[in-house]
Structures are given as C-alpha cells and as structure tokens.
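1. give the three-dimensional model of this entry:
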Amino acid sequence: MAVINFIPEVWSATILDNFKQHAVIEPTVATEYEGDATMGNVVHITSFATPTIVNYAVGTSGVRTVDPEALNDSGQPLNIDQEKAFAFYVDDIDKRQAAGGMEPVTRDAAAGLVEDAETFLADLMLADGTDRTNAEAIEGEGAGNEAFEVVKRLRTELSASPIKAPLSGRTLLVNPEFSAFLLGADSKLTNVDTSGDAAGLRNATIGQLLGFRVAETSLLNPGSATCIAYHRSAIGYVNQVNTIEALRAQNKFADILRGLMVYGARVLRPTAVRYWTEGIGS
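-> Next up is the predicted model:
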C-alpha cells in the first residue's frame, strides 16, 4: 500500500510534544530566540548595555528633563550546527495515523532526540562555562554539608558584581553522583512545587536549594560528581524538527518514517554558568 494520507505536521507536532515532555535541561535555558532553524543558519542575538539611571528632578528648580543616551549593542551568533536524523519501519502509517496510535512510535524517537540534544547542552555548559572547582573531593560523613558549601559558593558568585544574575530563573543541574551528596541528611534541600512544569523537568526536580531549582540528569559528566549553577538567560538554545516524511519500503511490506531535527546552542554569558566537578583542581 502506498503512503497516501500521511500528515507530516501531525507527526512532527507529536514528536516535538514528546521531546518537550522528556526534556530536563531545555526548559531551564533561553529558547525564545527567533530564527529559521535550518542547518547552517545563524540566529543573531543582540544585547544592549544597561542604561544609566538618573534623577529626573533635582531640588526645587522645577526643571524636569532627561537627556537620552546612546546604548552600545553587541551581538553573538548562535549557530544551527547540529543535524540529527532518525528512520524506522512502521507496519502501516496510514492505518496508525487514522487510529491515533502514533504515541508508541514517536515516543522512542523523541527520547533519542532528547538524549542527544541534552548531552550536547550539558557538554557545552562544561566546555564554555566557568570552572569553579576546588581540589578537595566531597567525601565522608560530612559530604552533604560539603556539597551544600559548594552550592553556596556558586550562589554567592552568581549574585555578586559584575554578574548579578537575577534570583528568579536559576537552576542547579546535578548528576546522580552529586545529588547523592545533596540528599544527605544535612544537605538542606527543601521541597518545591513542580505542578507547572513539563513532565521531564517535573520528574527530574529533586528540590529547592538556596534559590536554585535543583534538577538531576544522568547525561551530565557521568562518573564524576558534578553540578552547574546558572541563570536561564546565560544559555541560548534553538531546535526544530525540519522534515518528517513517509515512504514505502522497497524490501519489505512496511512503510518507513524518517525525520530530521536541527538545533544549536551557545553559552551567552560564561560567567553566569559556573560549575564544580569532583577531583579536578582549578
């Protein structure tokens, strides 16, 4: 049977929905940058200097004027340089689509795309962020308190001048090795309301600590206790499923569904992405 009634927009929307439901890191970074997400394209991100705050009226002179200033702008390119594809057999695409049975087919594709993209994001933050590691390992009975002190230091650095990262929108991304320390009896983790989050972030959240939303992922530096403290505006990310198409298999009685997703990311403010990794001195 030929693929006659295939609707790529439906499959694309379903895969993207599954992607967002599995994503942990993606909901914590800036995704609002506009641009045509096609392989090789560039999204230009423009930022402006902070305007000077002045007194509008001084004394009782009655003069109420303000002189405008010219703000310097700077731009950073966000390259769409990651291109990932999938292709698999489906017994009958038209029949599955008509019956609404796309979920099992698209769920695994979305999970694979999430793992690839979020591994890329985690590696990028470690590569382009600011290393705040000390030489001492976290160990022994006081491990929970030592981990807490690491997080407290990262928090202080994010809040201090010249970074001054906003208090809202902060995330502490941890891997299972670091979360094992934080979950110690003295680690001071508190509960957080997760009802408004996408399922992936909601399931990955292990608590609130010093103003950070603490989220866990096994994709961050596996094998070494690691945490990254950052504000969402410090990392830009764009992704899009560019192509979904169906065709009849040539060598078996089945259809083929294949798709292409492109994405790109950039650490926009390296000083607002600060990480600690066990056993590596700085």
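2. only C-alpha atoms for contact and neighbour calcs from this point on.
-> Will do.
3. just the strands in the stretch 1-150 of the chain please.
-> Under the criterion DSSP state E, counting those that start in this stretch, the stretch 1-150 of the chain contains strands at 42-48, 73-79, 82-90, 130-131.
4. please identify the deepest-packed of these.
-> Counting by mean count of other Cα atoms under 10 Å, strand 130-131 has the highest mean neighbour count of the strands of the stretch 1-150 of the chain, with a mean of 19.
5. how far out from the middle of the chain is that strand?
-> In terms of Cα atoms, centre = their mean, to the nearest Å, the centre of strand 130-131 is set 18 Å apart from its chain centre.
6. ok, now stretch 103-114?
-> 18 Å.
7. got the buried residues for that stretch?
-> 105, 106, 107, 109, 110, 111, 113, 114 (16 or more other Cα atoms under 10 Å).
8. then stretch 217-224?
-> 217, 219, 220, 221.
9. quick one: the first one and residue 179 touch, right?
-> Just to be clear, that refers to residue 217. No - using Cα atoms under 8 Å, residue 217 is not in contact with residue 179; the gap is 9.6 Å.
10. one more, please, to line up against the first structure:
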Amino acid sequence: MSYANFVPKIWAKAIERELERKLVFAEDCNRQYEGDVKQMGDTVKILGVGKPTISKQKGGSIILPDAENVEDTSVEMQINTVAYFNFLVDDIDKRQAVGGLMDALNTEATQELASEMDKDIAALAGTRDAKKLYSDYKAVNADNVLGTLDLALQMLQENDVPADAKIVATVPPWFLTHLRTAYTKLDTDNSDLLKNGKVGRYNNILIKMSNNVYSTASGSNIMVRTERAVAFANPLTHTEPYRPEKRFSDAVKGYVLYGTKIVRPKELMILNVKNG
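-> Now for the predicted structure:
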C-alpha cells in the first residue's frame, strides 16, 4: 500500500479543521482579509479613516471654515511566512496494520504548524506598535494580578473600546495560577469554555492560556485585546505525499502560508509582567 493512496486532499482538509481548533491566538484575530490573498508575497493594505474636527459656538450665524482634508490611515500586512514539514514513513504496510498512523501524524503536524503560527501572532506583543502597560516589567502575584487586568481594561476603555466589546487576555500558566488564587469564581469547570485555550472569565475579559505567550529574559508580554486589534490571514494549507527517489520509503510534505499584523493598536494593551 502506497502512502499516495491515502487521498491527500482529504487529509489536507482534516489538517485545516484541526488547525482551526488548535489555534489559540489566531482565534481572536480579524480574519476578514483572508479571501483577498492567494499567494506568497501578497500584501493587504488595510485602510482606516481619521476623525473630522468638531467645532462649536454659542449663538450667531454659522460661518463654515474651508472643508477639512481628513487624512486616512493605513497599514500593510504581508502574506510571506511559510511553515512547513517534510518527513519519511518507512514500512508503511506494517505500521498501518497497527492502526492510528494517520491520526497520529495528522495530530503532530497540525499541532506544530498551529504552534508556529500562534507564536508569530504572540510575538507582535514585542513590536513597536504594541503599547506596554508599564515602563518596565512589573512583578505580579496573587495580590495584584486582578488590579493588573483591571488597569489594562481601563486603558482600553479610555481608548474608546466599547464596554460591551469582547476582550481577550491570553496568559502564560504562571499568570493563570495567580489569577485562580485571587479570583475563585474563575470558571474552569465550564466545558463550553475549555476550547482553544479558554479557561474562564474575569470582569468581562475572556481568559485564555497558552505556552506561546511572547516572553523575554525579563518577563512575559501578555496581549489584552479586542478581536479587531490584530489581523491574521492563512489563505493556503497544502499537503502532498511523494516517493523519495533514493529511498524505499513514502514521505509527506506540507506547508501553511500566512501573515499577521497589528491593525488597531488602540485596541491592544500589553501586560509586560514577570512572576513575582
């Protein structure tokens, strides 16, 4: 039995479904531009508009000034990152007889590809466009962890993020431990939440856990954001089996093409914190 008989198109669709389930950071990104990109090197220009000046006066006739030229804003998201795999599978008949080979390979490839994409989204927390909550990394423990989240939420609201907007904080395990200690109502038993890293809610903030939170030697950079703050596009997922010319083995290779960008920096706040 050749590996080519496993119908790669069906396997590719399975990987796409599993990628969606396993992505943590990407789940809360703006993905509306995904249909606009098809190939390596595509760039999506995301337009924004400025705010016109509002003038006021008391009484009298209104004499309008010259019409204002409201400057637009724009950012560009390049779709130029590829994550890929390429592995051999020997003695395919014997291994397949045991059962579970395809599921195991699918799971491993999916998990690693999803992790790489999530890491790149998380790494945006360390870029110039990501505003840090503190001037230096602040030590966080069970005594001040809730206040830290409260302050991040306050800063977002002062940036005119609506009170009813979905706010997501993706935290590392150590931060979650302090949060659970401080906030006993954190709903960790709700099975509806336990998907894609979801672990609970606090003060209208959806809490997620991920080991891919961007970190440096100084501490962690935790994203607190709306779903519009970061754009992400994964327009292409590809897998194919093949027969290496100089090996008596079957092999599988595949890749994902994607790009990500902070597009609404005022809707993103970074908790630059360390375990204290």
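11. so after superposing, what's the score?
-> Overlay of the two chains. TM-score (TM-score structural alignment, normalised by the length of the second structure): 0.78; 254 aligned residues with a Cα RMSD of 3.4 Å.
12. returning to what we had before: where helices are concerned, which of the buried residues of stretch 217-224 of the first structure count?
-> Among those, no residue falls in helices (DSSP state H).
13. between the residues you listed, which sits nearest residue 246 of the first structure?
-> residue 219 (31.2 Å; Cα to Cα).
14. wait, what's in contact with residue 120 of the second structure?
-> residue 260 (Cα atoms under 8 Å, 6 or more residues apart in numbering).
15. which stretches of the stretch 51-200 of the second structure form helices?
-> For the stretch 51-200 of the second structure, the helices defined by DSSP state H, counting those that start in this stretch cover 92-98, 101-122, 145-158, 173-182.
16. quick one: closest of those helices to residue 76 of the second structure.
-> Of the helices of the stretch 51-200 of the second structure, nearest to residue 76 of the second structure by Cα to Cα is helix 101-122, at 15.3 Å.
17. superposed on the first structure, where does the closest one end up, distance-wise?
-> Helix 101-122 of the second structure, aligned to the first structure and superposed, deviates on average by 1.3 Å (mean Cα distance after the TM-score superposition for the first structure).
18. what residue in the first structure is paired with residue 239 of the second structure?
-> Using TM-score structural alignment as the criterion, the counterpart of residue 239 of the second structure in the first structure is residue 244.
19. can I get the strands of the stretch 1-150 of the first structure in JSON lines including distance to residue 7 of the first structure?
-> Listed next are those as JSON lines, based on distance: least, Cα to Cα, whole Å:
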{"stretch": "strand 42-48", "distance to residue 7 of the first structure": "29"}
{"stretch": "strand 73-79", "distance to residue 7 of the first structure": "30"}
{"stretch": "strand 82-90", "distance to residue 7 of the first structure": "15"}
{"stretch": "strand 130-131", "distance to residue 7 of the first structure": "45"}
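20. residue 18 of the first structure is nearest to which of these?
-> Comparison of the strands of the stretch 1-150 of the first structure against residue 18 of the first structure by Cα to Cα identifies strand 82-90 as nearest, at 14.8 Å.
21. ok, back up a step: so for residue 50 of the second structure, which of the helices of the stretch 51-200 of the second structure sits nearest?
-> helix 145-158 (17.6 Å).
22. if we look at that closest one, which residues are touching it?
-> Against helix 145-158 of the second structure from outside (Cα under 8 Å, 6+ apart): 133, 140, 163, 175, 178-179, 182-183, 203, 224, 266-271.
23. give me the neighbour count for the residue lying closest to residue 97 of the first structure once chain neighbours are set aside.
-> Nearest-residue entry for residue 97 of the first structure: residue 6, 7.4 Å, with adjacent residues in sequence omitted and distances by Cα to Cα, 6 or more residues apart in numbering. Neighbours of residue 6 of the first structure under the rule other Cα atoms under 10 Å: 20.
24. for residue 6 of the first structure, list the residues it contacts.
-> Applying Cα under 8 Å, 6+ apart to residue 6 of the first structure gives the contacts 93, 94, 97, 246.
25. for residue 162 of the second structure, same thing?
-> Residue 162 of the second structure neighbours (Cα under 8 Å, 6+ apart): none.
26. swap in residue 70 of the second structure?
-> By Cα under 8 Å, 6+ apart, the contact list for residue 70 of the second structure reads 49, 50, 51, 52.
27. now tabulate those residues in a markdown table and tack on distance to residue 19 of the second structure.
-> Listed next are these as a markdown table, based on distance: Cα to Cα, whole Å:
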| residue | distance to residue 19 of the second structure |
| --- | --- |
| 49 | 34 |
| 50 | 36 |
| 51 | 38 |
| 52 | 42 |
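28. closest to residue 251 of the second structure out of these?
-> residue 49 (49.6 Å).
29. surely that closest one touches residue 71?
-> Yes - at 6.8 Å, residue 49 of the second structure counts as touching residue 71 under the criterion of Cα under 8 Å.
30. now residue 237 of the second structure: closest residue in space that isn't a chain neighbour?
-> residue 256 (4.5 Å).
31. show me what the one you found aligns to in the first structure.
-> Using TM-score structural alignment, residue 256 of the second structure pairs with residue 261 in the first structure.
32. part of a strand, is that match?
-> Yes - under DSSP: H, G, I helix; E, B strand; the rest coil, residue 261 of the first structure falls within a strand.
33. what sits against it?
-> Contacts for residue 261 of the first structure (Cα under 8 Å, 6+ apart) come out as 83, 84, 85, 239, 240, 241, 242, 243.
34. same check on residue 244 of the second structure?
-> 250, 251 are the contacts of residue 244 of the second structure under Cα under 8 Å, 6+ apart.
35. and for residue 20 of the first structure?
-> Residue 20 of the first structure touches 26, 27, 198, 199, 200, counting by Cα under 8 Å, 6+ apart.
36. how close does the closest residue to residue 189 of the first structure other than its chain neighbours get to residue 173 of the first structure?
-> The spatially closest residue to residue 189 of the first structure, leaving aside those adjacent along the chain, is residue 209, at 5.3 Å (Cα to Cα, 6+ apart). For residue 209 of the first structure, the distance to residue 173 of the first structure (Cα to Cα, to the nearest Å) stands at 11 Å.
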